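In: sequence and predicted model, in that order:
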Amino acid sequence: MIQNNWHSISFDLALKELNSNRDKGLAAAEVKTRQKQYGKNGLPEARPLSGIILFLSQFKSPLVYILLLSGVITLAMREYSESAVIFFIVVINATIGYFQERKTAEILGALKKLIKIKALVVRNGEERIVPQEDLVPGDIILLSPGDKVPADARIIESQNLRVNESVLTGEWLAVAKQNNALLVKTPIADRNSMVYMGTVTEEGKTVAVVTATGLQTEIGKLASIVRTTRDEKTPYQRKIENFSKIIAIVVLLACLIIFIGGVLSGENPFDIFLTAVSVAVAAIPEGLPIAVTLVFAFGVRELLKKKGLVRRLVASEILGSTSVICTDKTGTLTKAKMELKGIYTGDGKFLDRINQTGGEQIGLKLDSSHALALKIALLRSEAFIENFEEPMEQWVMRGRPTDKALFLAATEAGLDKEDILKEERLIGELLFDPQYKYSASLHRLPDKYVAYIMGAPEKILSMCKFADGSGTTVGFDTQHEKTLKEKYSLFASEGFRVISVAYKVIPEIDAMELSKLSLEENDKAIIYEKILDGAVFAGFITLHDPIRQSTREAMRICRQAGMKPVIITGDHKFTAKAVAKELDFNIKEENILEGKDLDEMSDVELDKIVNRIHIYARSEPRHKIRIVSAWQRKGEVVAMTGDGINDAPALKKANIGVALGSGTDVAKEASDLVLLDDNFEIIIVAIEEGRKIIDNIRKIITYLLIGGFTEVLLIGMALL
């Protein structure tokens, strides 16, 4: 099974290559054979450092090595009290670092949620539930809404399947899936004939054949990249190495000068040697390691109070040196959930939703045409609230993201679905299907029958002959239709998801025909479409993934502090550009680069243009690592933020990785800083704290060096 391009071959050929059967699946004996061949379907977990290893790792510093050497020398000179003080300082320094990092590991461990995933498979011709780790290539799996995909698989059959792949690709909208073969070079984000381990089915059902398990899955490959990616040394670590070398050289030169000067002055060579060694010990700032560790520890404590969890003490200093912030879009800059953006009605009125932080709700500005469009969307929404009696912030809402966003927006606007249905009784319904791209419902009013329609804009526009204008209908002419299509294209180019709503008053004879239909949905759709022809266009409804509160202000502060923010996302460039504009980026086409174009570039070519690229769209994990590396080659200190599995390799490659507390465990494990409440503003607080740490360390070094080298100068002058 060397095949890597399962998306580009037919499902029949995939079944043949995997030696599997759609109806019977694998036999029990074959499953055991393949389990021995491929191993468990899981990712290897890194063993946590033992207490001893974690403690000993605190001694990895050139300055500590110099102190230990000083302690040994003073011990050999029988200066027991002096050596005891030096060793005590080294041990205390290591102890503080040990307890701080162990505390961080314990908090991070508490954040992890260990969920045992089960998979529904077909084996020996029977459906059965098995643990995810028991799956093997060739297994036939069955997926339903809400299921987490247990392994990479090629789709055999698909019924309205939509999968949320944000943890893998960064794209926040669920992706429609089908079973047709695709081109070999199709990027992961567009491989609609595949489902991938760790992603979640939002709606529909599918039958698929497992093509890869464990480390051979796309997520497994990411885990391998993370394990092989080297941690970059922090600016502090590099500076302390250079500082230690300078200290050692200066002290040795001073001792040599004192020794030679003393001998030339007629002093006893042995006595002057002991004096020179004593001077060397006195010159070494033995208080520096513990002072620096305490500065780091206090800084980390302050960050934790503000919901920033630093996993390594020295990482708190890196943010103070950060010059470039590479950030994921979905879930980091944005909320990773759909909300209503605005409503454009048939008479050309656009209502742009005011953010709740602005103090207003959409309901305060609804006129009759906007209310009509939102009412139609509410009636066609299949979302529902499980605990309606609870306060709104505690609601548990079920349904597709689009339906939930429409239901919530209409409810905030004061519309009540149950009250509307009491006045407009539902007597017939056509559910949405990607094949005909719309849904419809038939309602009985006191004096008429009305059909409400919602679906893809191009489909709804093709069904309409009129447009609604604040209660009156006007006929469609060529110019009117052109204007609406241009408006739809504009909304789409700005990265919004657009749906369209319409209605039609139905003659009673047609209404009775529709209400009595008991056919399959596809056959019903043909009759519905015939009767609904000539509908009245009610409006476009735009939806988006809103940016997080305070993100715009955080970005402004970043720029003021001299840092360059860069957006790296798996989403489309139009969506990324729309978010960037909201965050006050000055974006032109030359400032955007897509993953497919990056693939055509060498590292040298990337280095030439990296300064002018603000947005990287349709990016895959390998692209993110290349972008971070390009900035590092320019001598920049790079922070990378993210929450998905696809962000983990870049989080580890960056000088400092910043993960969201709500992100995946893989991302948090690869990071240096975890934002416990997902607030991007914490990064700004961390940067300010990091700069305070740098300033305090400079003061400490200056103070200790002045004291140490004053002693050297006085003794040297006295001898000479």
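Out: All right, it came through fine. Numbers count the residues shown, from 1 in each chain.
In: going forward, measure contacts between C-alpha atoms and count neighbours the same way
Out: Will do.
In: residues contacting R497?
Out: The neighbourhood of R497, defined by CA atoms under 8 Å, 6 or more residues apart in numbering, consists of 491, 542-544.
In: in strands, which of those residues appear?
Out: Within the contacts of R497, residues falling in strands by DSSP state E are 542-544.
In: return the member of those residues nearest to T229.
Out: H544 (34.7 Å; CA to CA).
In: thinking again about what came up before, would you turn the ones in strands among the contacts of R497 into CSV with distance to D12?
Out: Formatted as CSV, the ones in strands among the contacts of R497 follow (distance: CA to CA, whole Å):
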residue, distance to D12
T542, 40
L543, 38
H544, 38
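In: thinking again about what came up before, scan the contacts of R497 and report the most crowded one.
Out: Within these, neighbour counts (other CA atoms under 10 Å) peak at H544, which reaches 26 neighbours.
In: check whether it really touches A336, as I assumed.
Out: No. Taking contacts as CA atoms under 8 Å, H544 lies outside contact range of A336: 9.4 Å.
In: so can I have CSV of the contacts of R497 showing distance to I385?
Out: What follows is the contacts of R497, written out as CSV (distance: CA to CA, whole Å):
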residue, distance to I385
F491, 29
T542, 22
L543, 20
H544, 21
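In: how far out from the middle of the chain is the longest helix anywhere in the chain?
Out: As assigned by DSSP state H, the longest helix anywhere in the chain is helix 681-719. Here helix 681-719 is found 38 Å from its chain centre; the criterion is CA atoms, centre = their mean, to the nearest Å.
In: between the contacts of R497, which is closest to V85?
Out: Out of those, the member with the shortest distance to V85 (by CA to CA) is H544, at 62.0 Å.
In: try this one next to it:
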Amino acid sequence: MPTAIILSQCSGEQIDERKEKKYCWSSAASRIQASFVVFIIHIFVLNSTSKKQTRLGPPTLLHIRVQYYSSIYFVLFEFMYYWSFLTISISTDHVIETSLAERIEPTIESANDNFHMWSRDDLFLRFQTNQTTGLLIDQILQFEKQYGENKLTPPKKPNYIWIFLSQLLTGFNIFLWIAAIFAFLAWKPFGEPDPQIANLALGILLCLIIFLNGILDSYQVIKSIKIVASFAKLLPTLTTVRRDGVEQQIIAETRSSCDGLKVNNANLTGESKAVSCTTECTHTIMLESKNIVYCSSIVEQGTGEGLVIATGDRTMIGRMSKLTQGKGGDEITGLHREFNRFLLFVCVGTVIAVAILWITWGAWLQRDHPTFVSYNNNIVNSVGMIVAFLPVGLPSCVTFVLTIVAKRMYRQKVLVKSLQIVETFNSVSVIATDKTGTLTQNQMTVTHLLWDLDRTLALPSIHSNGPSSSQQLNPSDRNAIELIKCRASSTTNVSIEVIHDLLLGACLCNNAEVQLVANVELGGNTVDMVRETKIVGDAADTALYNMCSRACHIDMIETRSKNRRLQVLPFNSNMKLMISANKLENSPSMVLILMKGAPDYVIQHCSTYKTNQGDVELLTNEIRQMIVKRQETFGKDGYRLIALCQRSLEENEFNEYVNANHSDRLHGFPSDNYTFIGLYALIDPPRDEVPDAVLKARHAGIRVAMVTGDHPTTARSIANQVNILSSEISLNNGIDTFQSTKDQNGKIIVDLYRNDNLLEKHEVAHITKHDLNIREGNHPDGEKLPWYKRMIGSCKNNFSDPTSGNANEGVNRMNYIPYGVVVTGCEIENMDDYMWDWVLSHQEIVFARTSPEQKLSIVTEFQRRGEVVAVTGDGTNDALPLKYAHLGVAMQSGTDISKDAGDMILLDNNFSSIIRAIETGRLVSDNLKKVAIHLLPGGSWSQIWPIFFNLWFGMPLALSAFLAITFCMINDVFLSLAMANEKPERDIMARPPSIRSQDRMLNLRLLFHAFMLAGNAATFVGFFSYCYYWIDNGVPFYSFMFTFEHFGKDPPLPQSPEELRRMTSTAQSAYYCSTCIFQMINFFATRTRYASIIQHNPFWGKSRNWYVFLAIIGSTGVQLLVTRLVWFNNTFQTQPIPVKYIVPTIGFGMLWLLIDELRKLCVRKWPKGILAKIAW
């Protein structure tokens, strides 16, 4: 919606001013670049100093080492310090305050020439339009050329080169740069006077790998950006305008200045801090004037028309966008934190390993075995150690998995706004869902008219054949009523007068209307706009419109034109009613006031009721109870009932009453002495697939709570039909309820009932209103913390969820109360923490007659008790719950505000799509864990032990730095990408939701399996092939163990030093190939957490994964290339491997696969046993 001057309004129109949340990320790319410059300067100084010292004379070894150590360590410390700022984010609230208004106001007013102070005639003259016709078609192209499209200038597109450079300098690539620099230093100057070309080649190889990783990561990042951007194009914003005198819906971007805009209020309900709007200028400052509305405004109630005076960047929101552009960022999600923790683990592990390496060398080897490992060799070992700890394939796999999942979810009719939010699905423990349109088919139909105490008229189907449009009827025509009676499937004695009142009320007290609508049809990645006439309005109004026009063949346009509307109070979800005032065709001096809404709310305004004979009788308490009983009777069958009452006044009396009471709750409408007419019975059948989806959610440990504005009886009936109140629990065990009353001292006493039997009495304590900082972890009251506390908090935010401290463990997920509970909105107001604990501990929960504020309270109370909440919503009233829930699920059919607030959008408005999305989120979490547990054993554990064995046991190095790098950077990456494509296991929806504070991607159980089990197995296999080669070639075990610098000399060996170097290279190649082959077999053990390979085989069925065979072919090809190509043999000292040294690895691998299958069998058979407790 652009900036618009209000031309006219109906009673109660109010605009809500909202806050916007922005997230600012601090980037340290320039600091990193600076640190590289410092690094280069240090190296230049080091080289210069070295040359100068050579000219002046040989310095002492200690002097050189201290000089190099101090400089390098200083630069590394500086580099790591700058790197630590890469992921720091500080969240701030940007609220439009006086200071911001002062910054924006001059530009806005200069752009719009203070139009809010102009008269209506001057505005129409200035913009060449009028209120009746709006823009003419010929003017539209002219204004589009003059003002452009109605959209904000988008932020600058991400620079692909900058993305590539940032990928080179972040994440694991930082460690690779350090390793590459060490490799170059090991070549020169540390390798002088006899520099080894292998160290230079190693440094070049690391640089190539860094660039290849940067290209791959950049490709995945750019691809994910394009996917999310393409999703946004699939959801165009539609708006209603008047052009050539016809109201029609268009894409908001094509709206031009001067379109007479009518605010649609079908889905709009109450918000706090509203501002009453007028048609006159109330302040010289545009921001303070009440006759202008802005793009971010929300109509609370009432309707009005506005003249569009600014679009795109010339609007207020456009000016604000320019002030804040470039300051936004993504929220840190659980996936970010998991990756940061993984990075921290790698960093700490690398530092500890390298520190042990140098302490061992400096404190022992340099003193006792000075010629065994040279200073230069230890630098190369450090390079291998750094690379060994890096699961380089993980970042690419993360982005790769999310990209695949985003496309898969789109095929399942789910759009995600951020790829990182997908991981949140794994933790969802509660789904708070609407009823209409989500659980039901959103095809609400009026089936019965009810009046008096027992009268019912079953209406014909809307698909029944009837008179053509030329034969349409009028509700005031008595013959028309007789025709309706004859066509209805009822034998009840029907009162013509009462039916007339019910049909006339459905026609007049109704905001639904026929409009020219641009329907959005999604096909692939394109959007097709198909224009057609459609009834536009909320579900109930649309059902009543259809009843009149299609079931009863009433001419709605003629009826409304003959009974002109004077004033209207649109439906409000807090009052749950709508009121309209119309001048009657047959009584020009009379005004008919119609009130329509929830029966229990409408009946409070009634003092009489109309009988079947047309008599008006006193509405006694006994009659009220009988009406309520009828409502509950129909409600038990899933019907939603809407009540209608009316009151007639003289026009003069009505005007006087409105003027005298304009500011009251009903905006001038009378609040009492209405006559109750009858009830409309509507039904919206549940979707066929929802009951099974709810059962699937319960099987997955996810509770589904219904939150609806319907009557408790109707809500309970629908909940029974869709298994939210299941036969296993609610029907067999029973339903809990409670009622609250006040005693003589004014204290609230709550009676808790189980199956209508008193269970407990509770005196309500102080009711605390909790703030809304649950999701964001903001400091209460906007208090500004000291800079160092903000920095510490930001650092913590990168590694742990700040909201975890807010979670109260009042709800134990394993000990829910095995009963259902039904709670109404009026009871929510009297609930203290004890009552919230009691209600939210139930297995099955239904909230009925709830308001938007109460829905938000339900979300925050769930969150305070440690639950991860997904909330569905489609109206403006759902914006705050969608925003503050962990996962906001908006509907495609919902309002733009709800879709903007949600994290994902259901294109088919189907509850079952949420369950499929949760399954996909669990798959993401599972696959990332599988990637991590696959990379750690071979890529980390089996790579560091050859270095430690070399130092501690005095044996030749079992794995060269080049082969370790090749294994980590190439072989393992092939298999990890294949692991990212794994299909879900059979029990993926049989496990309870992940607990964020406990189920980490890296936890002790996963590390134990990766290192102690799979890692040690891989290390054993590698050393077995290594030792097997030496022993088989005449070098006994004692001849290469604990020999240190005496290898080949003591005890003496017949081989020459050159031949021993060649044999060492062959043994290293044997270790490398063995671990590669073992990882291929270990892939089949790792691809399932609990399921057997037979149940989840990769060859056929739903679990097939043919990418693994491509990965095996690629990994085998790399092994052959590295070990058999002469250039690699000469440059990196590799050698071909006879097959007999590799064959035992296959046997050991199959044995490991069998052992792991037995472990999984034990876990499945004894889920509470020791193996199950330590299973990853």
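Out: Right, received. Where do you want to start? Quick caveat, the model's predicted, so the values are computed rather than measured.
In: nearest to F99 of structure 1, of the ones in strands among the contacts of R497 of structure 1?
Out: H544 (44.1 Å).
In: what residues are up against the closest one?
Out: Contacts of H544 of structure 1 (CA under 8 Å, 6+ apart): 338-341, 495-497.
In: which secondary structure element contains the residue lying farthest from the centre of structure 1?
Out: No residue in structure 1 sits farther from the centre than G266, which is 71.5 Å out by CA atoms, centre = their mean. If you go by DSSP states H and E, G266 of structure 1 is not part of any helix or strand.
In: what do you get for S91 of structure 2?
Out: strand 89-94.
In: which residue numbers in structure 1 go with that strand?
Out: Counting by TM-score structural alignment, strand 89-94 of structure 2 lines up with no residues of structure 1.
In: can you pull the buried residues of that strand?
Out: Across strand 89-94 of structure 2, burial judged by 16 or more other CA atoms under 10 Å covers 89-92.
In: report the buried residues of the helix or strand harbouring L13 of structure 1.
Out: L13 of structure 1 is part of helix 11-17 when elements are defined by DSSP H and E. By 16+ other CA under 10 Å, the buried positions in helix 11-17 of structure 1 come out as 11, 14-15.
In: okay, now S265 of structure 1: neighbour count?
Out: 11.
In: neighbours of the closest residue to it other than its chain neighbours, just the number please.
Out: Of all residues not flanking S265 of structure 1 in the chain, L720 sits nearest, at 7.5 Å (CA to CA, 6 or more residues apart in numbering). Neighbours of L720 of structure 1 under the rule other CA under 10 Å: 13.
In: residues contacting the most centrally placed residue in structure 1?
Out: Nearest to the mean C-alpha position of structure 1, by CA atoms, centre = their mean, lies D643 at 3.0 Å. Residues in contact with D643 of structure 1 (CA under 8 Å, 6+ apart) are 167, 328, 331-332, 659-660, 662-664, 667-668.
In: the closest residue to it other than its chain neighbours in helix, strand or coil?
Out: Closest residue to D643 of structure 1 in three dimensions, ignoring its sequence neighbours and counting by CA to CA, 6+ apart: G663, at 4.2 Å. Secondary structure for G663 of structure 1, judged by DSSP: H, G, I helix; E, B strand; the rest coil, is coil.
In: burial measure for the equivalent of L394 of structure 2 over in structure 1, as a count.
Out: Counting by TM-score structural alignment, L394 of structure 2 corresponds to L288 in structure 1. Neighbours of L288 of structure 1 under the rule other CA under 10 Å: 21.
In: quick check: the gap between N591 of structure 1 and P565 of structure 1.
Out: Separation of N591 of structure 1 from P565 of structure 1 (CA to CA, to the nearest Å): 13 Å.
In: I'd assumed E622 of structure 2 was in a helix, is it?
Out: Yes. Counting by three-state DSSP, E622 of structure 2 is located in a helix.
In: what's the neighbour count on it?
Out: E622 of structure 2: 9 neighbours (other CA under 10 Å).
In: likewise for the one 10 residues further on?
Out: Other residues within reach of E632 of structure 2 by the criterion other CA under 10 Å amount to 19.
In: now tabulate the contacts of H544 of structure 1 in TSV and tack on distance to V610 of structure 1 and secondary structure.
Out: TSV is the format used below for the contacts of H544 of structure 1 (distance: CA to CA, whole Å; DSSP: H, G, I helix; E, B strand; the rest coil):
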residue	distance to V610 of structure 1	secondary structure
M338	31	coil
E339	33	strand
L340	35	strand
K341	33	strand
G495	24	coil
F496	28	coil
R497	30	strand
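In: quick one: which of the contacts of D643 of structure 1 sit in helices?
Out: Within the contacts of D643 of structure 1, residues falling in helices by DSSP H are 167, 667-668.
In: out of these, who's nearest N522 of structure 1?
Out: Nearest to N522 of structure 1, judged by CA to CA, of these is V167 at 33.6 Å.
In: how about I260 of structure 1, what's its match in structure 2?
Out: Using TM-score structural alignment, I260 of structure 1 sits opposite I359 in structure 2.
In: buried residues in the helix or strand its match falls within?
Out: In the assignment (DSSP H and E), I359 of structure 2 maps to helix 334-360. Residues of helix 334-360 of structure 2 classed as buried by neighbour count (16+ other CA under 10 Å): 334-343, 346-347, 349-350, 353-354, 357-358.
In: with stretch 459-470 of structure 1 instead?
Out: Across stretch 459-470 of structure 1, burial judged by 16+ other CA under 10 Å covers 460-461, 463-470.
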